[in-house]
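Q: Need coordinates for the following:
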Amino acid sequence: MSAIEYKLYENVFIETNLQSVDYDAVILILYPEDIQVPLPRHIQSFIDKIAKVDKHIHKTTTVWNCDYVSGERLVLSPTGKISPYHDARVVREAAYKGMVRAMDAGAKKPLLVVQNVVNFPDGQLVCILGALEALYIPLQTRERDNTKNISWIGLHSEEKLSEQFEKTVRNALALEKSRILARDIAGSDPERMTPVNIVNYVKSSFSGDSNIFIKVIDDSNTINEEYPLLAAVNRAASQIDRHKARVVEIEYRPSDPSRVTQTLLLVGKGVTYDTGGADLKISGKMAGMCRDKSGAAAVAGFLKACSLLKPPHLKVIGVLCLCRNSIGEDSYVPDELLVSKSGKTVRVTNTDAEGRFAMADSLFKMGELAVKELNPHLYTIATLTGHARLCYGNYTAALDNHSARSTNHSSALQFSGSRVGEGFEVSVIRPEDLTVNNGKGKGEDLIQVDMDAKARHHQLAGGFLIKVGGLEDKNVKYTHLDIAGGAGSPPSEPTAVPILTLCHVHKVLM
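A: Sure thing, here's the model as predicted:
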């Protein structure tokens, strides 16, 4: 099954009656009293009463027998104290925990109370998304047994129908479908999501979308000629058909081209498994490397959001750079001198820095295309460096080139991320992050990575992409997103970042 189907008025319902017989549990997020979020009728007195029995209800998720709600089962999920430093993630986490607790209690038809919280303007959207995220079942589990899905969900905002709330629900369902696609690609194992299997999954996921156009480049000669750095990474895997590199271009075109005001071009790292290559990952560092395709997964997910929500003002081109960094007798190795599509010679210094090679030639091609497009903005999205995780933990590092920095785009991403529950940190590419990539020997324009560098590894990776992509002097807005910290590591499920933020900042939502 390619995606879990949530459809409004089929298995997702806007419910105005908290005592409806159609549900077997009600989930309520408990906000701190100082925020003054009004509770539904009858429930306030019930909570005041049980708070005298157990003050812990404001600290941990609990389940209570309550005559005032559907199913006579009330799940209370507290946010805990909310300080000025908190953003919408506190809502997402409470909704997620509440849904998990409801399922653990045996609920099959949960009803979620979606309050309107002044502190969080997009809080209702984030609340629904947090609950839906808890319902995600990995693709390979669904394919074995698809009977475990909760297929009946209620959402209660108030005791009357609201056009605005219905729009919020429709946005949430479209975004979750997009995130499911991304999680399926990112989280499935290296054999379930080989390059060819990703291609088939993507084609299936977009079948019937009249505004989406897909082009797959899989011919070995074309890969070698047009994507030489990707081809180098691909060499050790190129004799195994299911692991051979593919480049997938997905384009969203709105129905009326005259309304387009911006073109987005996104390049995603899709390394289906990263052994490190000849610079082999050792001491258990290889486990979890099936998540190295999270960037490409996010690009596909964002295109899915566009196909569903149909923003009239955007044209979007996404590129999935799919390959496997294997080790074998044909592995690319340090000391090789390669010629990129941009014409720059690059000395290989560490085969475990394959992600920048996987994206480099597509980035150059998209940069060349960008100058012909209307108001272009170029992105790379990748689980690129462990350094980004060391610097920022589970947050995404956003790095602008000179042109994007003139509009403070990374700051806009950070703001949108705070609104929709995805964390971003603004990082800065400085002159030394560009020059550190310059070749050191004769015949080298660039080196893959400076192995003597002691710091700024995610910044210099951004600098490498700018240089190899021919973007150093080009007046094209470009932002590199290193999602190594934010994408999610096993055993946690993939987060599908930064789909929500991109949809928010580029006004994809209805």
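
Q: drop to CA atoms for contacts and neighbour counts, all remaining ones
A: Will do.

Q: mind checking which helix or strand Glu249 is in?
A: strand 246-252 (DSSP states H and E).

Q: Give me the next element, helix or strand, following that strand.
A: Assigned by DSSP H and E, the successor of strand 246-252 is strand 262-274.

Q: who does that next one touch, helix- and strand-wise?
A: helix 294-309, strand 314-325, helix 354-370, strand 376-382 (3 or more Cα pairs under 8 Å, 6 or more residues apart in numbering; DSSP states H and E).

Q: now the last one and strand 262-274, what's the angle there?
A: When axes from the mean of the first three to the mean of the last three Cα atoms, to 10 degrees is applied, the directions of strand 376-382 and strand 262-274 differ by 20 degrees.

Q: residues in contact with strand 376-382?
A: 262-269, 292-296, 298-299, 355, 359, 363, 366-367, 370, 404, 476-484 (Cα atoms under 8 Å, 6 or more residues apart in numbering).

Q: how close does the nearest residue in space to Ala182 that is not next to it in sequence sit to Ser416?
A: Nearest residue to Ala182, sequence neighbours excluded (Cα to Cα, 6 or more residues apart in numbering): Ala297, at 4.5 Å. For Ala297, the distance to Ser416 (Cα to Cα, to the nearest Å) stands at 20 Å.

Q: this one next, for a side-by-side:
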Amino acid sequence: MKIEVEKNSLLNVDAESLVIGIFENIEDSKHLIDEIDAKLDGSINERIEIGDFKGKMGQISTIYTRKKIPAKRILLVGLGKKEDLDYERIRRVSGIVIKKIRDSEVKKFKIWLMGLEKTDLKVEEIARAITEGAILGNYKFYIHKTEKLDEIKLVEEFSVVYNDLIDEIKNGIRSGQIIAEATNFSKDLTNEPANIATPTYIAEQAKKMADELGIKCNIYGEKEIEEMKMGSFLSVARGSNEPCKLVVLDYNPNENLETIVLIGKGITFDTGGISIKPSMGMWEMKQDMAGAAAVIGALKAISQLKSPLHIVGITPLTENTPGGRDPNLPGDIVKSRKGKTIEILHTDAEGRLILIDVLDYANEFKPKVVVDIATLTGACAVALGIYASGLFTTDDDLANKLIEAGEETQERLWRLPLWKDHEKIMESKIADVRNINPNRKEGAGASNAAGFLKHFIGDYRWAHIDIAGTDLESKGKDYTPPGASGVGVRLIVQFLKNWGKKSG
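A: Now for the predicted structure:
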């Protein structure tokens, strides 16, 4: 999508549609209304007086200007109460607007910079929120459609207009566009079916992106992974006929910079293995690589935003199927890269098996912080639903920083327990650890999974994010269409942005 900045006065904007945000307390927007109404013979005030427009959040009302001003239409969009306006609400309003414009088959529009009446909001961040909401809300995944393509409507271009502060607006648009397009890139990877988005395909897409942006990218196959002694990862991979891959994206490799490692679970399709899943809903398991897609998308954004950190993204990629040459069997014992042995009691607890070898491999980069993100447990989805991802860490400061980034992006996190009990319960009688606690009555599946991972971390600060309930948007929201949600990209980028400010 093409996005422009235009310096102009309100009444001189020439557009097919000009979007103007109006607060629910009309007095808070009176200066805008009166300026336009002086040319439109009171059309806006009349609409307000008869109750056709009340400024409620997301309400839209169209006024045709009849050539009294250059803009052909004014779209009044409700911002709700002034005291409730924040960047998330601006994103939501922008997403609502883009869908309204798109459905009217208008390809271009302009939007007057909204929200300046709320003095605690920054111009740059307002412009970023407008941009993110528009690009994310305009997203559609349709590349496999061959029919009715003429019915697919997308907005091609919009402009943010204001009479001042153009540099701040440009900066906000640039960052918003980078982050939103990286999120949509992540969505594309996740929405692809498993017969296309194989480990090889995802590795190739990551390499193509990395080459375009100057990110160092290494892709390792089974032989190299075996040489790295990643026995736990390979125990899952050898259940599939699709070759596994390990992708390592290395941005800003400089020994003088703080290193943060991001790890994303990349199960490109999860049947459950020998412990096979029920067939109903199994098609959603193509999205079991959403963590990997989030990490790849985050690296795409981070490199363009020129983060002052050394960021390494690692994604182990494989299917979990029972049809390969040597699938895991319940009761098998395998050896991890760290040297610990794992009793595999359930082959559908495979995500943790591929993550643990990478958590140990992360030590090679001498990181200060490691964050892994994974669609790991149905238990987390049961606990938190679609409303928040689960956060597990014993580091209070790291937890607070991640939660703050989640609030800023509204990719919210909720911290769940990670106690020594959850590590202890994952110990095995015949191996070092087991991959599940078979006593279902004891519950705490999400925390137990995090406790299992903790057995394999190194000498670094660590957090685990479980996105099992938030990776898929089934119905669609204001700026998140149905399908892959792209969760994690904006969260990680904001976390690193905040961290980079501290480091820079």
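
Q: still on that earlier bit, looking at Ala297 and Ser416 of structure 1, which has the bigger crowd around it?
A: Remark: of Ala297 of structure 1 and Ser416, Ala297 carries more neighbours, 33 against 22, as counted by other Cα atoms under 10 Å.

Q: The more buried one matches what in structure 2?
A: Residue pairing (TM-score structural alignment): Ala297 of structure 1 is matched to Ala293 of structure 2.

Q: Next: Gly423 of structure 1.
A: Aligned partner of Gly423 of structure 1 by TM-score structural alignment: Arg412.

Q: again, but for Leu135 of structure 1
A: Match for Leu135 of structure 1 (TM-score structural alignment): Asn138.

Q: Repeat that for Thr168 of structure 1.
A: So, by TM-score structural alignment, Thr168 of structure 1 is matched to Gly172.

Q: pretty sure its match is touching Arg128, no?
A: Yes - judged on Cα atoms under 8 Å, Gly172 of structure 2 makes contact with Arg128 at a distance of 4.2 Å.

Q: Which one of those two is surrounded by more residues?
A: The neighbour comparison of Gly172 of structure 2 against Arg128 (other Cα under 10 Å) goes to Arg128, with 28 against 22.

Q: distance from the helix ranked longest in structure 1 to structure 2 after superposition?
A: Counting residues, the longest helix in structure 1 under DSSP state H turns out to be helix 163-187. With mean Cα distance after the TM-score superposition for structure 1, helix 163-187 of structure 1 departs from structure 2 by a mean of 1.3 Å once superposed.

Q: which parts of that helix are buried?
A: 165-166, 168-187 (16 or more other Cα atoms under 10 Å).

Q: before we move on, what about stretch 271-291 of structure 2?
A: 271-276, 285-291.

Q: what does stretch 464-479 of structure 1 give?
A: 464-472, 474, 476-479.

Q: when you align them, which residue in structure 2 goes with Glu15 of structure 1?
A: Match for Glu15 of structure 1 (TM-score structural alignment): Glu6.

Q: let me redo that: Gly284 of structure 1
A: Looks like Gly284 of structure 1 aligns to Met280 there (TM-score structural alignment).

Q: just Leu308 of structure 1 next, same as before
A: So, by TM-score structural alignment, Leu308 of structure 1 is matched to Gln304.

Q: Number of residues surrounding its match?
A: 15.
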